[in-house]
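J.: just coords:
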């Protein structure tokens, strides 16, 4: 099987062609496991972005006219190619942003599932007829693609967050340009190669790498772009809302999170601890839906803590390319320093380290590694209880009543994901209805699937991705009144 990217000669994919930046500038992508340069990537800007937008506009004229069945065939080719090149795609992710290799392979499967789902769901973009109040009128509603879409994707799930956006856009009949995060652009370039191999018409998908500023400026100022979909921080999301207002562009946002993970006194503690591990330490704690605050009922907190600490100590930390590693590095130095700051703040305010609590040394010194950590005696005054933590640190917070923990869990501007463990079905219903989050796992720490809507409330975003709802933001409703 041929290599899908040449690390020594990486280029952007624009209008079916592989191009360098017009400025000939590049920037380096650093492997966070080793501190070494993985590759140099084109540093594109406004000119390249405009070329991609113009190409997408031209391609939209024909792509939007294809039948849903025809578009589905292209999506299924991408689905098959992602499975065919799974190991290579996973290796790229591990090298550029530090995702453990085995976990990265799982992301490829997850990313591909969005092409399969939207290939099928695109056939169900239904309209409707409305009873008329006049015998000589017929009233209809049809749904049509919004037009050219720009997808700005994050580094922590460089493939899945892209396919979740692009799959919906293409299925709806839109064309798209992709701007990946600067920490993980090689995955997007590899995806561009799959687009080429799938025979998708030129201009339907382009991939632009480079600094966010000039690329984003062109996206938001160019009237051809009708919709922008963004996954990233709440702070940046708010800026994009302001930028989108000048042209009233359609905007969907998947932003920050600070997920509560609640363990009630009647929970299966072994299952809850296993779930907490899966949620908290996946991708080294660098996910917007991971457990950030672990609330445990006072009557079982000691037992649960012992079970959790035992499991955390068994996690293998190391170079992300090692298939046996479960916890890799932080993506950059800033992320590592933030984790250290939050742990120090917690300790200064009375928290205890139950395990971990420092950088990993030895042969991993050159990388950005932090020990999988559990903190006890955590209180609401500590930074870690209200600032989003992108790292492998689990704070355990005691509670005494259902009402108390719901109030504490909801006491945040974020509203993306939440989790709780209980064996009481009445409590499950009460708590699910009371928690203010867009995604909820009850006795389930990894609820996200392609066929269900993903998104948050409050300051965690707007719009939904995945599920049949995931097509809505890529479609416009058109009402037709026909006189006969």
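T.: Happy to help now that I have it. Worth saying up front: this structure is predicted, and the values here are computed from it rather than measured.
J.: C-alpha from now on. contacts and neighbour counts both.
T.: Noted.
J.: For residue 282, which residues are in contact?
T.: Neighbour list for residue 282: 103, 290, 326, 327 [criterion: CA atoms under 8 Å, 6 or more residues apart in numbering].
J.: Which one (most neighbours) among those residues?
T.: Sorting the contacts of residue 282 by how many neighbours each has (other CA atoms under 10 Å) puts residue 290 first, at 33 neighbours.
J.: Roughly how far does that residue sit from residue 157?
T.: Relative to residue 157, residue 290 is positioned 13 Å away (CA to CA, to the nearest Å).
J.: same thing with residue 208?
T.: Counting by CA to CA, the gap from residue 208 to residue 157 is 17 Å.
J.: more crowded one of these two?
T.: Using other CA under 10 Å as the criterion, residue 208 and residue 157 rank with residue 208 on top: 28 against 22.
J.: What residues does the nearest residue to residue 139 once chain neighbours are set aside make contact with?
T.: Excluding the flanking residues, the one nearest residue 139 by CA to CA, 6 or more residues apart in numbering is residue 481, at 4.7 Å. Going by CA under 8 Å, 6+ apart, residue 481 touches 137, 138, 139, 140.
J.: One more: residue 149?
T.: 169, 174, 175, 176, 177, 225, 226, 227, 228, 229.
J.: run the last query once more with 6 Å
T.: 176, 225, 227, 228 (CA atoms under 6 Å, 6 or more residues apart in numbering).
J.: hey, where'd the helices end up in the chain?
T.: With helices called from DSSP state H, the chain shows them at 46-63, 68-84, 86-97, 101-121, 160-172, 185-197, 212-221, 234-245, 269-280, 301-313, 333-348, 402-410, 425-434.
J.: closest one to residue 23 among the ones you listed?
T.: helix 46-63 (9.7 Å; CA to CA).
J.: Which residue is the nearest non-sequential neighbour of residue 125?
T.: Nearest one to residue 125, counting by CA to CA, 6+ apart, is residue 143 at 7.0 Å.
J.: Nearest to residue 392, out of the helices of the chain?
T.: Proximity to residue 392 (CA to CA) singles out helix 269-280 among the helices of the chain, at 6.7 Å.
J.: got the angle between that closest one and helix 301-313?
T.: Angle of helix 269-280 versus helix 301-313, following axes from the mean of the first three to the mean of the last three CA atoms, to 10 degrees, is 50 degrees.
J.: Okay, one more to line up with it:
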């Protein structure tokens, strides 16, 4: 095994030592091996990064939009060149199968590309004035310094999702990757140097949320905060940002319902239900958390579902044949196992899995068996709370109205799924299903040109597409008279 690498902070286009000598140890969740030692920024380090971004902002924001886009295009080419290397970094630090990590790298490219392609579409307006000859100009302008805080489940794509539109729109950017998975973002920082990014427009400060994240949120230099993570963390960020009346965009947890009606293509629905639940070991905010199946097709669906889940191969995520890797940490694994045991206490039946995988290489990592639960009902904790793990809860519904009512009975409102061939049901669903993102007759996976957002405890604001890009600019109104 190669010697673990030591990483510093990335500030002003160069590697910079933190004020303290403390470092986070980054481990491979599949093997427990030490991958790297990463600097832990202190408040002074965060302030330095923000000041550097602030100093770089005037020149960067005055560039023609297409010139800013050209830097992003150069970065995209380097990501393409190093796609396999980046995928292996993602798999090593996060644990997702290599084939999924490659998809993440491509998604990161698409997110940056959309921002670069569409920055010229950040259009203002000209409105007739209230005086003779007057014009009212409404102009789109960058906020200034944007702070990003990202989660561990998509370490490269989440950085790209925030960095691309922030820089394209003329802001400068400081990001705190999650302390469990900073290596993908640090690799992206290396590529930004090779792409010739002006110094200070992209900065990376590593460390925990209580220190680094709080310092980013509360510093008056920060004008916009964009965060992906848990709902409790989002509440803390929003509260901390309120003192400075800062704009906040929060993409938080989810509890997606997956609805299968009696006229659905059962094979397609089963395939999508498994993909939407077990991808990335269930560690996806849009994952299928509650599977509602019409009673008329419930037995047939369950039979095919069992076969599909049983066939999943769990193991070494670098193996091309692996379908599911480990949980990100022992703590997360224990949380999921506790939720399954509680569900059983409340009356659920374990059809498959329901345990930690042990023996051989499994003992080195955080592996949990793909789990299928039946006899599940809406009163159980596992139906109300986000699992964020490889547990599929199957729930019988009597009809469409029952499915919609149970699906909407949640404090989350990010994503939902619907399988039906009935156009009337689809039309009703668009009005009655209270989720910001709905997949009809397909598995999950948002597009770079879409808009990824939710309601309730799933956050405020949104990411991606033109609506997401618009979040990275403010407006200025000018009453123009000769």
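T.: Cool, the structure landed. Bear in mind that the values here come from a model prediction, so they are computed numbers and not experimental data.
J.: Need the TM-score between these chains.
T.: Overlay of the two chains. TM-score (TM-score structural alignment, normalised by the length of the second structure): 0.98; 480 aligned residues with a CA RMSD of 1.3 Å.
J.: Would you check how far apart the residue nearest the centre of the first structure and residue 249 of the first structure are?
T.: When CA atoms, centre = their mean is applied to the first structure, the residue found nearest the centroid is residue 161 (4.4 Å). Distance from residue 161 of the first structure to residue 249 of the first structure, counting by CA to CA: 20 Å.
J.: Looking for the alignment partner of residue 59 of the first structure in the second structure.
T.: Aligning on TM-score structural alignment places residue 59 of the first structure opposite residue 56 in the second structure.
J.: what's the closest non-adjacent residue to that match?
T.: Spatial nearest neighbour of residue 56 of the second structure, excluding adjacent residues (CA to CA, 6+ apart): residue 200 at 5.4 Å.
J.: cool, and residue 324 of the second structure?
T.: With sequence-adjacent residues excluded and distances taken as CA to CA, 6+ apart, residue 324 of the second structure is closest to residue 314, at 4.7 Å.
J.: any idea how far the one you found is from residue 281 of the second structure?
T.: Distance from residue 314 of the second structure to residue 281 of the second structure, by CA to CA: 9 Å.
J.: quick one, which of these two is more surrounded?
T.: Using other CA under 10 Å as the criterion, residue 314 of the second structure and residue 281 rank with residue 281 on top: 27 against 21.
J.: And the counterpart of the more buried one in the first structure, how close does it get to residue 429 of the first structure?
T.: Taking TM-score structural alignment, the alignment pairs residue 281 of the second structure with residue 284 from the first structure. Going from residue 284 of the first structure to residue 429 of the first structure by CA to CA gives 31 Å.
J.: Restrict the contacts of residue 481 of the first structure to the buried ones and give me that as a ChimeraX selection.
T.: Only the buried members of the contacts of residue 481 of the first structure enter the following ChimeraX selection, criterion being 16 or more other CA atoms under 10 Å:
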select :138,139,140
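J.: looking at the second structure, which of the contacts of residue 481 of the first structure still make contact?
T.: Retained in the second structure by both residues aligned by TM-score structural alignment, their matches' CA atoms under 8 Å are the following of the contacts of residue 481 of the first structure: 137, 138, 139, 140.
J.: rewinding a little: which neighbours do residue 314 and residue 281 of the second structure have in common?
T.: Counting by CA under 6 Å, 6+ apart, the residues touching both residue 314 of the second structure and residue 281 are residue 324.
J.: returning to what we had before: quick check: the aligned residue for the residue nearest to the centre of the first structure in the second structure?
T.: So, by TM-score structural alignment, residue 161 of the first structure is matched to residue 158.
J.: and what of residue 339 of the first structure?
T.: The equivalent of residue 339 of the first structure in the second structure is residue 336 (alignment by TM-score structural alignment).
J.: quick revisit: quick one: which of the contacts of residue 149 of the first structure has the most company?
T.: Neighbour-wise, the contacts of residue 149 of the first structure (other CA under 10 Å) top out at residue 176, 31 neighbours.
J.: Just list the residues touching the equivalent of it over in the second structure, thanks.
T.: Matched by TM-score structural alignment, residue 176 of the first structure corresponds to residue 173 in the second structure. Going by CA under 6 Å, 6+ apart, residue 173 of the second structure touches 145, 146, 147, 201, 202.
J.: Now, these that are in strands?
T.: 145, 146, 147, 202 (DSSP state E).
J.: Buried ones among those?
T.: So, by 16+ other CA under 10 Å, the buried ones in those are 145, 146, 147, 202.
J.: on that earlier part again, against residue 389 of the second structure, how distant is the match of residue 339 of the first structure?
T.: 6 Å.
J.: Looking at the two, which is more packed in?
T.: The neighbour count for residue 336 of the second structure versus residue 389, taken as other CA under 10 Å, is higher for residue 389 (29 against 24).
J.: Thought residue 280 was touching that one, still the case?
T.: No: applying CA atoms under 6 Å, one finds residue 389 of the second structure not in contact with residue 280, separated by 8.6 Å.
J.: list the buried ones in stretch 395-406 of the first structure?
T.: For stretch 395-406 of the first structure, by 16+ other CA under 10 Å, it's 395, 396, 397, 398, 399, 405, 406.
J.: That one: how far from the chain's middle?
T.: Averaging C-alpha positions (CA atoms, centre = their mean, to the nearest Å) puts stretch 395-406 of the first structure 28 Å from its chain's average.
J.: Tell me which residues touch the spatially closest residue to residue 100 of the first structure that is not a sequence neighbour, please.
T.: Take residue 100 of the first structure and drop its neighbours on the chain: the residue closest to it by CA to CA, 6+ apart is residue 320, 4.2 Å away. Under the criterion of CA under 6 Å, 6+ apart, the neighbours of residue 320 of the first structure are 94, 98, 99, 100, 101, 328.
J.: cool, residue 26 of the second structure as well?
T.: Contacts for residue 26 of the second structure (CA under 6 Å, 6+ apart) come out as 34, 35, 36.
J.: Include distance to residue 48 of the second structure when you put the contacts of residue 173 of the second structure into JSON lines, please.
T.: What follows is those, written out as JSON lines (distance: CA to CA, whole Å):
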{"residue": "145", "distance to residue 48 of the second structure": "13"}
{"residue": "146", "distance to residue 48 of the second structure": "14"}
{"residue": "147", "distance to residue 48 of the second structure": "13"}
{"residue": "201", "distance to residue 48 of the second structure": "13"}
{"residue": "202", "distance to residue 48 of the second structure": "13"}
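J.: This completes my enquiry, with thanks.
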